[in-house]
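**Q** how does the following fold in three dimensions:
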Amino acid sequence: MSMIETPAVHHLSGGATDHHRHSSKRKLDEEDDGDFSDLVCVRMRKEEAVNSWSSSSGASGAAGSGCSVAVQKPRSHIQFFVRMMSAGNTIVMQAFPEDSVKSIHERIQSMKGIPVFEQRLIYRGKQLQWEQTLAECSIQNDANLQLVGRMRSTEHPQAWQIINDMVSLVYRLCCGETVHDSLKTIKGLITSYLNMTPRIDNESASGYFQIFMSSSAPDVLVMLYVSPYAGNKDCAESSVRHFLSSCRNTLSKALHGQCACVVLEFCKLLRRVGSNDPLYLYCRSTFGSLLETAGVSYAGSDNAKGLVLIKDIFPFVFELVNCLLMDLDSSMESHRAVGPLSNDVVDFTAFLVPLRTGIKEQQAVNGSMAQDKSNKDLLHAKEIEYLHCLYMQLLNKIDQCLQKMDQSLAGQEMMEGDNLYPGWSHYLSILKELYQISKLYDGAEEKLWSVLRRHRNVVCLLIVRYAKRTDEHQWILEHRFVTNFESRRHLAMMMFPEVKEDYEELHEMLIDRSQLLAESFEYIARAEPESLHAGLFMEFKNEEATGPGVLREWFLLVCQAIFNPQNALFVACPTDRRRFFPNPASKVHPLHLEYFSFAGRVIALALMHRVQVGIVFDRVFFLQLAGSYIVLEDIRSADPCLYTSCKQILDMDADFIDSDELGLTFVREVEELGQRKVVELCPGGKNLVVNSKNRDKYVELLIQDRFVTSISEQVSHFAKGFADILSNSKLQQYFFQSLDLEDLDWMLHGSEDTLSVEDWKAHTEYNGYSETDIQISWFWEIVGSMTADQRKVLLFFWTSVKYLPVEGFRGLASRLYIYRSLEPGDRLPSSHTCFFRLCFPAYSSMAVMKERLELITQEHIGCSFGTW
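**A** Prediction:
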């Protein structure tokens, strides 16, 4: 059974929402003062109680006096107050100290008609026994008692006891009473109550939350928050925060729906205090975070019970949109403007997630679009239409912001590390939410992409500067026309874990150069994927050099070995020897599939460490990794002869091909382990002649067998190895889908341009030398006369970088340095590749310097010559 008597305290909800975020905290108006006065001043002042005394003495004479009943007070009487939990008012009573508790129950029955056996009087957290006297119970003047139903009438008596004890204590504090360790006691009661709450979402758990609401616990805590007595506000704030954080952190997600209903009540009450009130903002954030897992429902749905309704969320969304509109205005005003606050954006996102879900469910049930004004039965149609209006307001405002941003950056080349307006930092998050809303309304998405296309440059800058690993970016990568290579690369790179700087977390490798491929395979292929996520630490046996420079060298060497055609794993494209795709005949190696997984891991690790390895994929390989279908035009580079043949078959005269002059059937010949065999492209393919009607199908099946079926296992294992390195292995196909083939070329191979001496010089600094020294002039003159290959070897000797990023020297992780060494002039240059340092002594002549540099730019010397 539920409690027979429940407290009824005046609720603070129901007032208009205050959307003006930046206004100072207003005092309550007269109407609000009345509401709070009812709460704070439930206990009648003593003089008011005396004044309300009527000439008619005794309980029977007072019965008709309404909420406040006064009894004539002789000198020896004590006066006390009984809070009516059901009626929401207080009885002022007088009695002798020697009167029994039972007599008080009988007087209450005569006044209120509540049977004695259904009454329970609580004082200082303890139930008063019938046989006790008021003196024995320590009832004194102005004591406050609570009248509730008997514990045996409720399903959860212990929970009722705890919450009523808490309400009683809070009520005493509201009346100005000083209670020792009140905050500690309230928090302890809250913790005890939540600890006994069931951890699964069932009727029992629902009953516990109903107890909290029925006992008016939210009301009295907010009453304490607005209480004028010293310390009460801090006590209430700490108690409410404790309750909310405990709900979120200790209760299971299955109960978040029940929690959300309670937190919603807190929000409604506190909103009347002020929309800028810190405790209200905290409650609002908690409510939003709970909704992300709790879900919502709409009125009339079968599962509406126990869930927050759509109509309950709209006021918060409206409030937050108004906040964002004003903050976006301020973000355009000056360099110092902070713009939208992080909490507001997070809350906005949190409320929109369940709101969109609820609207979609409603649309599915009603079978109509949200903005269909003709559907008179559509629930919350006005609110949904208003959400569309809010969407348009926000979109127009963000359009203005992006335009202002574009104007502010006009003519500037933004470099990494350059300061941007702090107010711009949340634009991208707001745009993502606008995208989510746009999918609810016809034509709204097109308007959004029109805005983003118009401001493509600043959108890309926002992505590079503010996109976070924790965000979800699929929404913008699906529309690559509003991005550029730099922004797509940035988003793709965030699918990898972040390389750690702490060497103790790195996966260590000690490899013999003579056993490079086999030992690298053991270290990488046999490792648990998680152990590779922090990054790699590399060292060659019998060599002192360690650090990032050695790691870059290892990546280059191991990739050269993996893609070496002699190892039979990959085949180079005939027209572009940089491009590779899996070798259908790779099974000649017994561990070939494991090596493909190893290759996938190595390539992913190279990308994660931002090392250009000089290897690129053929289109057929790239498309299969992206899960895309292969068509004729995709095989042009991989097999030019087959491409030409297929084109000819498709372009031939229909009569000629129907004459069977070509003698083609649905088969293809394959050479495997030195033997040729015939493979049918479809069941019965040997007997199916190619003609003008089925030639399209023949070409399609031929391409699929040659470039899909024959290498499907190899591609699958490579993809699995690649996925092992991503933060989320499920993102493997999405990684390749988010890029163009050219993007991946630039990320894996780097720049195709000849090394520019001027760009090189512009990104070099000096230590021990100055730019005007004769040795520096000689050096750049000698570099300028080198061949392209010699420059690559010199750069590799200097940095262990053989292929520059597509941005050139600007894209390197550091500037380059030339150090003056104190060694004799006959010594060769040395390098510290980890720090991009080239060291050489002050050579006596340009001829001597040129001789030394030419020596180290020989391929067999320049590689692996750095010290560390």
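**Q** drop to CA atoms for contacts and neighbour counts, all remaining ones
**A** Noted.
**Q** show me the contact partners of stretch 588-596.
**A** For stretch 588-596, the surrounding residues in contact (CA atoms under 8 Å, 6 or more residues apart in numbering) are 521, 525, 568-569, 586-587, 673, 713-715, 717-718, 721.
**Q** and the buried ones among those residues, selectable in ChimeraX?
**A** Provided next is the ChimeraX selection string for whichever of the contacts of stretch 588-596 are buried by 16 or more other CA atoms under 10 Å:
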select :521,525,568,569,586,714,715,717,718,721
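**Q** what residues are up against the closest residue to Cys682 other than its chain neighbours?
**A** Once its chain neighbours are removed from consideration, Cys682 has its nearest residue in Phe666; the separation is 6.8 Å (CA to CA, 6 or more residues apart in numbering). Contact analysis of Phe666 by CA under 8 Å, 6+ apart lists Glu680, Leu681, Cys682, Gly685, Lys686, Asn687, Leu688, Val689, Val690, Tyr698.
**Q** got it, and Glu383?
**A** Residues in contact with Glu383 (CA under 8 Å, 6+ apart) are Lys311, Phe314.
**Q** closest one of the contacts of stretch 588-596 to Phe835?
**A** Compare each of the contacts of stretch 588-596 with Phe835 using CA to CA and the shortest gap goes to Phe521, at 28.0 Å.
**Q** my read: that closest one touches Phe598, true?
**A** Yes: using CA atoms under 8 Å, Phe521 is in contact with Phe598, at 6.5 Å.
**Q** how many residues are close by Phe835?
**A** As a burial measure, the neighbour count of Phe835 was computed by other CA atoms under 10 Å and equals 18.
**Q** now do the contacts for it.
**A** Contacts were defined as CA under 8 Å, 6+ apart; by that measure Phe835 touches Gly549, Thr799, Ser814, Leu816.
**Q** compare with the first, here's sequence two:
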Amino acid sequence: MRQSIFAIIIIFVIAICSFLLFILYSVLNYQSERQEIQNHLLSLSVSPYYDNVIKDSKIEIDRQNILGDSFECIMSKHASELYSRNRLQITFKNEIGSDEGGITREWISLLIDEIFDPKNQLFHFPTDNITQMSPVKEELISQKNIMYYRFFGRIMGRMIISKVNADVKLHPIIWKLLLNIPCNHLDFEKADPEFYRNFMKLKENPEIVIDLQTSFEEDGIEFIKNGKNILVNKDNINFYIDEFLKYKYITKFEKQVTEMKRGLFETINRNYLKNHSGKSFKLLICGSENIDFKNWIANTKYVNYYPAGKTIKWFWEVVKSFSDDEKKLLLQFVTGSSYLPGGGIKNIIGNNLYKTQFTISKKESFGDTLLPSSSTCSNTLMLPEYSSKLILKEKLLWAIKESNKGFGLC
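**A** The predicted structure follows:
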């Protein structure tokens, strides 16, 4: 009997010890995994430069010279000042305001518009039926202008850090090249289906280029070694097609893309983007231009207004009647950006990179004279209590279309 009890006690002790060892192993394993994750996160944010203290860099921009001023300010800074956690504090010349995020969003939105404006000769539409832009040809770029691509790369990095989205109209292939993702014929076809379809007909009808004594060059530039002296024939037509497409979509922009990558990875760690595809990278930078109206209503906060009140009911009826462009203008006016982050309006960012709900706050007024105003830093629309839906619509449209873009109170 005693032996049986002793055996049971031994088994119980062994079981307890095994359980405690399991708990200890789990805790140690958890701590190890936690440390590994922390080290990984640290690697995404810690500067490769010696000084890793978080700093604020103040930048003053003239609205009348957004591209030029921004270029001079950003490119005059050492990369360590722009890297990861270091903050940029933007002010517009002769304007009062403290940048808690809203002014940065407005600045980037205006700057991206300038960068992609064809008049500045940095990007162009390859053909009339293409809506995304490619860098202009290398031979058309001055030595100073090539630096603008590095500058643009730095701006993209800062967009990721600041969680700011804007309409970056890059060609789909460029998004992949920035991440060193190989491109193939499927990418070339998607880039311009009509051109690709017609160009591939050369396989069945090589005489089209053979009769013209076509060589391996385009606009006087060889796309293979000694290309100007090599004529296309039936034996090398497939090679010609492959090399021409690589030149048209990749090699032609190699120097510009290299500079963009240089600027991008001066501001963020390469590991941050290593698992991204071209599409997901674009979503990270651009966000979404699709506005889910019901989701917008569901993720709006009210201050001194009731969701079921007359003014709020009118407001949403008015916004629902807006065109897509007018809805974007409203978002721009209130948040500083007309594009939404991945996940929609619930993920918009406010002060100091924290999620901040789209908010409608009651603006004290007497009569119908005042216009709506906004605080882009807190994603807040200050809306007076108007006497009719028609007046609300008129005042709101005037505010979002005619007033200064975005920044109201910060």
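**Q** quick one: contacts for the aligned partner of Ser338 of the second structure in the first structure?
**A** Counting by TM-score structural alignment, Ser338 of the second structure corresponds to Lys802 in the first structure. Going by CA under 8 Å, 6+ apart, Lys802 of the first structure touches Gln612, Val613, Lys792, Val793, Leu795, Phe796.
**Q** three-state assignment of Lys802 of the first structure?
**A** Taken by DSSP: H, G, I helix; E, B strand; the rest coil, the conformation at Lys802 of the first structure corresponds to coil.
**Q** now Val92 of the first structure
**A** Judged by three-state DSSP, the three-state class of Val92 of the first structure is strand.
**Q** any idea how far it lies from Leu390 of the first structure?
**A** In this structure, Val92 of the first structure and Leu390 of the first structure are 52 Å apart, going by CA to CA, to the nearest Å.
**Q** now do the top helix by length along the second structure: which elements does it pack against?
**A** Secondary structure of the second structure read by DSSP state H shows that its longest helix is helix 2-45. Packed against helix 2-45 of the second structure by the contact rule (3 or more CA pairs under 8 Å, 6 or more residues apart in numbering; DSSP states H and E) you find no helix or strand.
**Q** which element is the most centrally placed residue in the second structure on?
**A** By CA atoms, centre = their mean, the second structure has its centre lying nearest to Ile285, at 1.3 Å. Using DSSP states H and E, the secondary-structure element containing Ile285 of the second structure is helix 278-286.
**Q** how about that helix, aligned to which bit of the first structure?
**A** Counting by TM-score structural alignment, helix 278-286 of the second structure lines up with residues 741-749 of the first structure.
**Q** residues contacting Thr131 of the second structure?
**A** The contact partners of Thr131 of the second structure, taken as CA under 8 Å, 6+ apart, are Phe125, Lys169.
**Q** please disregard the earlier target; I meant Glu60 of the second structure.
**A** For Glu60 of the second structure, the contacting residues are Ile90, Thr91, Phe92, Lys93, by CA under 8 Å, 6+ apart.
**Q** which element is the second one on?
**A** Under the criterion DSSP H and E, the helix or strand holding Thr91 of the second structure is strand 87-92.
**Q** for whichever helix or strand comes after that strand, name the packing helices and strands.
**A** Using DSSP H and E, the next helix or strand after strand 87-92 of the second structure towards the C-terminus is helix 102-115. Identification of packing neighbours for helix 102-115 of the second structure by 3+ CA pairs under 8 Å, 6+ apart yields helix 66-75, strand 87-92, helix 143-162, helix 324-335.
**Q** helix 102-115 of the second structure corresponds to what range in the first structure?
**A** Here helix 102-115 of the second structure aligns to the first structure at residues 549-562, judged by TM-score structural alignment.
**Q** can you point out the buried residues in the matching stretch?
**A** Using 16+ other CA under 10 Å, the residues of stretch 549-562 of the first structure that count as buried are Gly549, Val550, Leu551, Arg552, Glu553, Trp554, Phe555, Leu556, Val558, Cys559, Ile562.
**Q** got it, and stretch 296-304 of the second structure?
**A** So for stretch 296-304 of the second structure, counting by 16+ other CA under 10 Å, buried means Thr300, Lys301, Tyr302.
**Q** hang on, the earlier thing: tilt between the longest helix of the second structure and helix 143-162?
**A** Compare the direction of helix 2-45 of the second structure with that of helix 143-162 by axes from the mean of the first three to the mean of the last three CA atoms, to 10 degrees and you get 150 degrees.
**Q** from the chain's centroid, how far away is helix 2-45 of the second structure?
**A** 44 Å (CA atoms, centre = their mean, to the nearest Å).
**Q** if we can go back for a sec, what's the strand holding Thr91 of the second structure packed up against?
**A** Using 3+ CA pairs under 8 Å, 6+ apart as the test, strand 87-92 of the second structure ends up in contact with strand 56-61, helix 102-115.
**Q** mind putting these into JSON lines with distance to Ile291 of the second structure?
**A** Putting these into JSON lines (distance: least, CA to CA, whole Å) gives the following:
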{"stretch": "strand 56-61", "distance to Ile291 of the second structure": "30"}
{"stretch": "helix 102-115", "distance to Ile291 of the second structure": "18"}
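**Q** neighbour count winner among Val92 and Leu390 of the first structure?
**A** For Val92 of the first structure and Leu390, the more surrounded residue by other CA under 10 Å is Val92, and the numbers stand at 23 against 19.
**Q** list the contacts of Met260 of the second structure.
**A** Taking CA under 8 Å, 6+ apart as the contact definition, Met260 of the second structure lies against Tyr149, Arg150, Phe151, Phe152, Gly153, Arg154, Leu178.
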